[in-house]
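>>> sequence first, predicted model second:
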Amino acid sequence: MGIRVGTRDDAEAIAEVHIASWRVGYAHVLPESVLYADDFEPRRRAIWSEWRFAPTQRVAVSVDDTDRVVGFAAYGPERERARGTTGRGELYAFYFHPDVWGNGAAAGLIDHVGERLRAEGFDEAVLWVLDDNPRARAFYERHGWHPTGIAADFDVHCELSVPEVEYHSPLTVEGRP
């Protein structure tokens, strides 16, 4: 496994990872009518071909030995949200294809993101995770992230929203959030 900068050429592969990880990872939270809606895949592809490569956002991809994208992270300056604070880094999206869950690749990418955010001058970072996502929450907690107690509703599709919680991590000298 390796890590490299994601480019527009990776948009389709990133979208595929995003789609597969949502369908497996959120099956217990989101109805099939959302995960398999006619517009679900086109919306995910549009996200990655349009705004995820904005100038303030960074994308890193985890690739296998054949350079196939198996995971990705999007990160950059914190978006104003629940508190309206700024000046922190934020992990906007962090997904891996279900075929590689549990193989250790995610640990390398979360460390990489911490190093990059620290290199960009941030000394702390936040992320948002679905409240009912014990696998992801346990992963983040194993890697030094902690819930802040702040919650918000994440608008998933049409009028469906689900609760998500904010996590925080100092960016340590070791580069690991």
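That came through fine.
>>> okay, CA-based contacts and neighbour counts for the rest of this
Fine.
>>> for Asp64, give me its contacts.
1-2, 70 (C-alpha atoms under 8 Å, 6 or more residues apart in numbering).
>>> just checking, Arg23 touches Ser33?
No - if you go by C-alpha atoms under 8 Å, Arg23 and Ser33 don't touch, sitting 11.1 Å apart.
>>> let's bring in a second model and compare:
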Amino acid sequence: MHPAVTIRPATFDDVAGIQRVARAAYHAAYGEYLDADALDAQLDEWYGTDGVENRVLRDASTLLVADHDADGVVGYASGGPTPTDHDDDQDDAASDGDDGANGDSAGDDANLETPATLYTCYVHPDHWGERVGHRLLERVADRLRDRGFEHLRIPVLADNDRARQFYVDHGYPKTDTGTVDFAGRTLDEVTHAGPL
């Protein structure tokens, strides 16, 4: 019998697991083209204990974890209102499917004409290919639909082919390009988008 994976809202008990998954997934996804020390510094900034606890507190309805019977937290995902230029709490740069992320920006759902944004969707590399990212994305999309959103945008680093294909496979084609500051560098970014 295979261990079960439960998708559920994150709690404060999940903070260390989220941090562990983030560190492993970032290095697996970006380690080929970003300096390890720069990645670690970025992770320390985005995934410090206080910051993750704050995200759990304010985004409990859409910060979800994949809880594996044997391994604990093996993935997490979150989404919500699209951050505006004046939002200063956007923590991460690119939401990368089984292996990428973006910041958890709180906000109300007052402007539902604006698409929601997938802030994070990361899975520990030991569990890539097990459809954990698929399940996380589906559950976050369900939560966003329940909040009244109709469309989803997903910023992804352009070099993250695995994540980009993941989103295309889930019905979110590439719709825009740009750049983002990430781990001390300016990198190309693409946006995938589509209806929830």
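The structure has been received and is ready for your questions. Bear in mind that the values here come from a model prediction, so they are computed numbers and not experimental data.
>>> neighbour count for Arg23 and Ser33 of structure 1, which is higher?
Shown here are Arg23 of structure 1 and Ser33; by other C-alpha atoms under 10 Å, Arg23 has more neighbours (18 against 9).
>>> can you tell me the element the more buried one falls in?
In this assignment (DSSP states H and E), Arg23 of structure 1 forms part of helix 11-25.
>>> what about that helix, how far off from structure 2?
With mean C-alpha distance after the TM-score superposition for structure 1, helix 11-25 of structure 1 departs from structure 2 by a mean of 0.9 Å once superposed.
>>> now the helices: where do they sit in structure 1?
Here structure 1 has its helices, by DSSP state H, at 11-25, 32-35, 40-49, 105-119, 134-142.
>>> what's the mean distance for the last one versus structure 2?
Read that as helix 134-142 of structure 1. Looks like 0.6 Å for helix 134-142 of structure 1 (mean C-alpha distance after the TM-score superposition for structure 1).
>>> need the contact partners of that helix.
129, 146.
>>> that helix corresponds to what range in structure 2?
Helix 134-142 of structure 1 corresponds to residues 161-169 in structure 2, going by TM-score structural alignment.
>>> buried set for that stretch?
For stretch 161-169 of structure 2, burial by neighbour count (16 or more other C-alpha atoms under 10 Å) applies to 163-167.
>>> give me the neighbour count for the aligned partner of Gly75 of structure 2 in structure 1.
Using TM-score structural alignment as the criterion, Gly75 of structure 2 maps onto Gly71 of structure 1. Residues within reach of Gly71 of structure 1, counting by other C-alpha under 10 Å, total 27.
>>> nearest residue to Gly71 of structure 1 in space, please, no chain neighbours.
Phe96 (3.9 Å; C-alpha to C-alpha, 6 or more residues apart in numbering).
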